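Peer 1: Predicted coordinates and the sequence they were generated for:
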Amino acid sequence: MDIIAFIGFLALVIIGIAIVLFIVRLIWMLLPAALVAAIVFFLTFDLWWTGMAFLAIAVLTVVWKILKK
């Protein structure tokens, strides 16, 4: 096996794992916002308020994570 191909393969595997972990972390971070948005949607059936609720909770979650560090 060619050593350069093996190093390239390892680099691509590491990049792939990093992308998957980033996506999972992003979904985990936006889960509370999605839950609140779903509750607001089922209470109001209005996409405007659903979007506002999602955006507000998403921003609060990001600010909370920033201030927590």
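Peer 2: Yep, that arrived.
Peer 1: C-alpha from now on. contacts and neighbour counts both.
Peer 2: Noted.
Peer 1: how far away is the residue nearest the centre of the chain from residue 66?
Peer 2: Residue closest to the mean C-alpha point of the chain, counted by C-alpha atoms, centre = their mean, is residue 26 at 1.7 Å. Counting by C-alpha to C-alpha, to the nearest Å, the gap from residue 26 to residue 66 is 14 Å.
Peer 1: Show me what the helix or strand hosting residue 66 is packed against.
Peer 2: Per DSSP states H and E: residue 66 is located in helix 47-68. In terms of contacts (3 or more C-alpha pairs under 8 Å, 6 or more residues apart in numbering; DSSP states H and E), helix 47-68 is packed against helix 3-44.
Peer 1: let's bring in a second model and compare:
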Amino acid sequence: MDKWLAMPFNGFSLGLPAVYDLAILLLLVVVGLAIIILLVKMLLFILPAAVIAFVVWLLTGSLFLAGVAFLIVAFISILKR
């Protein structure tokens, strides 16, 4: 067990040269940022429809009408773009 403690930790690597590890890291960062940007755009697209649907649900208590309101507002926002 002591031999495991004495081994130096060189980090997690794929066994590739450092330049390739850095290139893979940068690629993964770019992909992650693209996913985050897409999620934020989708949230901003859905938010107005969700707010209107929530207000309709509070006023009527009907999930059906809230769903219809959500679909109508989402459709209008698609046409607006």
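Peer 2: It's in. All values derive from a computational prediction rather than experimental measurement.
Peer 1: Give me the TM-score for this pair.
Peer 2: After superposition, the two chains reach a TM-score of 0.89 (TM-score structural alignment, normalised by the length of the first structure), with 65 aligned residues with a C-alpha RMSD of 1.0 Å.
Peer 1: ok so, going back, to which residue of the second structure is the residue nearest to the centre of the first structure aligned?
Peer 2: Applying TM-score structural alignment, one finds that residue 26 of the first structure aligns to residue 42 in the second structure.
Peer 1: repeat for residue 14 of the first structure
Peer 2: By TM-score structural alignment, residue 14 of the first structure lines up with residue 30.
Peer 1: State the number of residues packed around that match.
Peer 2: Counted by other C-alpha atoms under 10 Å, the residues lying close to residue 30 of the second structure total 12.
Peer 1: can you check residue 49 of the first structure too?
Peer 2: Close neighbours of residue 49 of the first structure, defined as other C-alpha under 10 Å, add up to 15.
Peer 1: Kindly provide the distance from it to residue 36 of the first structure.
Peer 2: Using C-alpha to C-alpha, residue 49 of the first structure is found at 11 Å from residue 36 of the first structure.
Peer 1: what does residue 27 of the first structure give?
Peer 2: 14 Å.
Peer 1: Looking at the two, which is more packed in?
Peer 2: More crowded of residue 27 of the first structure and residue 36, by other C-alpha under 10 Å: residue 36, with 17 against 12.
Peer 1: ok now do that one, which residues does it touch?
Peer 2: By C-alpha atoms under 8 Å, 6 or more residues apart in numbering, the contact list for residue 36 of the first structure reads 53-54, 57.
Peer 1: need those residues in TSV with distance to residue 42 of the first structure, can you?
Peer 2: Below are the contacts of residue 36 of the first structure laid out as TSV (distance: C-alpha to C-alpha, whole Å):
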residue	distance to residue 42 of the first structure
53	12
54	13
57	17
